[in-house]
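Asks: Next input, structure requested:
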Amino acid sequence: MSDEKFQYVLRLADNALILSQRLSQWCGKGPALEEDMALTNVALDLIGQARLWYAYASELEGKGRSEDDLAFLRDAHDFHNFLLLEQPNGSYADTLMRQFLFDTWHYFCLQNLAESPDDKIAGIAAKSLKEVTYHLRRSADLVVRLGDGSQRSHEMMQSALDELWRFTGEMFTPDAIDTALQTAGLTKLCSELKPAWDAHLSEIMREATLRIPDANSWMQTGGKLGVHTEHIGYLLAEMQFLQRAYPGATW
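Replies: Next up is the predicted model:
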């Protein structure tokens, strides 16, 4: 059970880290000063959450690897984040839609984990939930404003939703690790989060006048198992360069 818990916590850390890295690429390039600062602050929140999850993962693994080792010294196939989060930023519409789809899952996931009998999982989740509540409120508000905005903004938001939809199924597809945690009573199956995710998604998309793609359409999976799109290699090359170039370097 300890290995499954380690793998599960590592996934949570990888999700936060990879999305944080993507959002940090907007720094100084946001469509408006307020949004530039907001995206950077969300990235900082996520990197803080990633550190907490990595620290606990390191403790569970018991091999002496630090949070920095887990972040900077693993290759692409050792990362287990959702494929959705490694997708390129694209336009601001793409970034915002990706954020909303994940924020909605993240919110309900952390709500669930905050009630876990594992005190550390519950504690990290409860702390993170305060930040993610704001993340979801912000991204949902912007999806509505742009979806129900001009014809151009509506078209861009709809295109972003259509393009990213195939990556959403992975968030609710349980595997052996998810099942092991559920059997141990530490968390619900990820599939049990889907009704709440669907309900919130439907509400926001209705306000945004956006059409939700077919729920039965094909979904791309693999990220949770370490099978990624080509995009993660470039992301990690940028993120890990300094530590790889100068192993063990300190400030």
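Asks: make it CA atoms for all contacts and neighbour counts henceforth
Replies: Fine.
Asks: Please report the distance of Ser153 from Leu146.
Replies: Using Cα to Cα, to the nearest Å, one obtains 5 Å as the distance from Ser153 to Leu146.
Asks: Give me the more crowded residue out of these two.
Replies: Set Ser153 next to Leu146 and count neighbours by other Cα atoms under 10 Å: Leu146 wins out with 21 against 16.
Asks: Could you also give me the structure for this next sequence, so I can compare it with the first?
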Amino acid sequence: MSDDHVYMTLAEGHEDDTRWAYGTGFEDPLHGVDTTVPEGVDAGELAAQCVALADDALVSAQRLAEWVTRAPELEEEVALANIGLDLLGQAHLLYSRAGQTDGTGRDEDAFAYFREADDFRNVRLAELPRGDFAFAVVRLLALSAWRLAHFERLASHPDPVLAAVAAKGVKELTYHRQYAAEWAVRLGDGTDESRRRMRTALEQVAPYLEELHAAYDARDELTDVLRQVTEAAGLTVPVSRALPGSGRDGEHTEHLAPLLAELQSVARAHPEATW
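Replies: Modelled structure (predicted):
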């Protein structure tokens, strides 16, 4: 089965193929943007929103980095690493904005490397263990479709900095979603083994979808993307009971702390170092 029609539908309205991680689009998205918090925008709420979105990106990027040397092909290793770089770029800008607006003046390193697990506000789907390639594909599909819908709305946010970050992120996330959609169809419509693994991956991701909706309601967009892709792959998204708790409230799985320990080890061993 060809998966071209899945791309064409998902990419509709996003013809601009500029992607920072692939060597283009290096212009500063915040160049000339007024960093003053606009009147009527609550600075504390803005900072909290930026931190949560940055945490999602940072933790997702760390999981994607685990595919370096482990991906099924060199091309996919490079692609996943570059998607992770896109997300790191988003986290950098969002943490910087949070530090500007929360009154602390913290930089992105302070947010990324010197907070404990229960201070992080990422959704729990991002922190689950690497799993196999099918799980990586399904997780990336769900997170990128959800985040893309959110960023499309944030591109018109009254805070010009957050709006600029979101507008840049829309281009990147459109590619992330397309990449995941292509592989989901290939694996679902592939061998018996790849199809079995895709079914298992969908079962593993499904309990965390409700948390995404609760963190930011993009139910219609996410459901539509998952429906299109799984139908093209000859699969379905299983109905699953939502798991209690929320990463947005600092309630995490046992997997986040070890991930952060690895991520933060160098910075904490050399807290005054610069590079």
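Asks: Quick TM-score on the pair, please.
Replies: Once superposed, chain against chain, the TM-score is 0.90 (TM-score structural alignment, normalised by the length of structure 1); 234 aligned residues with a Cα RMSD of 1.1 Å.
Asks: thinking Ala57 of structure 2 is in contact with Leu88, fair?
Replies: Yes: contact criterion Cα atoms under 8 Å: Ala57 of structure 2 and Leu88 qualify, at 6.4 Å.
Asks: more crowded one of the two?
Replies: Ala57 (26 against 20).
Asks: can you give me the helices in the stretch 51-200 of structure 1?
Replies: In the stretch 51-200 of structure 1, the helices defined using DSSP state H, counting those that start in this stretch lie at 67-72, 83-86, 92-113, 119-147, 151-164, 176-183, 194-207.
Asks: pretty sure Trp26 of structure 1 is touching Thr40, no?
Replies: Yes: Trp26 of structure 1 sits in contact with Thr40 when judged by Cα under 8 Å, with a separation of 7.5 Å.
Asks: Now do stretch 240-251 of structure 1: everything it contacts.
Replies: Stretch 240-251 of structure 1 has contacts (Cα atoms under 8 Å, 6 or more residues apart in numbering) with Phe72, Leu73.
Asks: which parts of that stretch are buried?
Replies: If you call a residue buried by 16 or more other Cα atoms under 10 Å, then stretch 240-251 of structure 1 has these buried ones: Gln243.
Asks: so how far is that stretch off the chain centroid?
Replies: 25 Å (Cα atoms, centre = their mean, to the nearest Å).
Asks: Can you get me the start-to-end distance on it?
Replies: End-to-end distance (Cα to Cα), stretch 240-251 of structure 1: 16 Å.
Asks: swap in stretch 69-85 of structure 1?
Replies: 21 Å.
Asks: That stretch corresponds to what range in structure 2?
Replies: Mapped onto structure 2 using TM-score structural alignment, stretch 69-85 of structure 1 spans residues 110-126.
Asks: same question, stretch 105-124 of structure 1
Replies: Mapped onto structure 2 using TM-score structural alignment, stretch 105-124 of structure 1 covers residues 146-165.
Asks: do stretch 34-47 of structure 1 as well
Replies: Using TM-score structural alignment, the partner range for stretch 34-47 of structure 1 is residues 75-88.
Asks: Who are the contact partners of the residue nearest to Arg147 of structure 2 when sequence neighbours are not counted?
Replies: Take Arg147 of structure 2 and drop its neighbours on the chain: the residue closest to it by Cα to Cα, 6 or more residues apart in numbering is Leu173, 7.4 Å away. Contacts for Leu173 of structure 2 (Cα under 8 Å, 6+ apart) come out as Ser144, Ala145, Arg147, Leu148.
Asks: how do the residues you listed look in structure 1, which are kept?
Replies: Among those, the contacts conserved in structure 1 (both residues aligned by TM-score structural alignment, their matches' Cα atoms under 8 Å) are Ser144, Arg147, Leu148.
Asks: what's the matching residue for Tyr8 of structure 1 over in structure 2?
Replies: By TM-score structural alignment, Tyr8 of structure 1 lines up with Gln49 in structure 2.
Asks: Can you tell me which of the contacts of Leu173 of structure 2 is nearest Thr104 of structure 2?
Replies: Arg147 (26.9 Å; Cα to Cα).
Asks: if I look at that closest one, how far off is Asp55 of structure 2?
Replies: Taking Cα to Cα, one finds Arg147 of structure 2 at 12 Å from Asp55 of structure 2.
Asks: Leu162 of structure 2 too?
Replies: Per Cα to Cα, Leu162 of structure 2 is found 15 Å from Asp55 of structure 2.
Asks: Count the neighbours of Ile232 of structure 1 for me.
Replies: 21.
Asks: quick one: which of the kept ones among the contacts of Leu173 of structure 2 is most hemmed in?
Replies: The residue in these with the most neighbours, by other Cα under 10 Å, is Leu148 (26 neighbours).
Asks: got a list of what it touches?
Replies: With contacts defined as Cα under 8 Å, 6+ apart, Leu148 of structure 2 is in contact with Gly169, Val170, Leu173, Thr174.
Asks: Residue in structure 1 paired with Pro207 of structure 2?
Replies: Matched by TM-score structural alignment, Pro207 of structure 2 corresponds to Arg166 in structure 1.
Asks: how about that match, what does it touch?
Replies: By Cα under 8 Å, 6+ apart, the neighbours of Arg166 of structure 1 are Ser217, Trp218, Met219, Gln220.
Asks: which SSE is the last one in?
Replies: Using DSSP states H and E, Gln220 of structure 1 sits in no helix or strand.
Asks: Burial check on it, number of neighbours?
Replies: Per other Cα under 10 Å, the neighbour tally for Gln220 of structure 1 reads 15.
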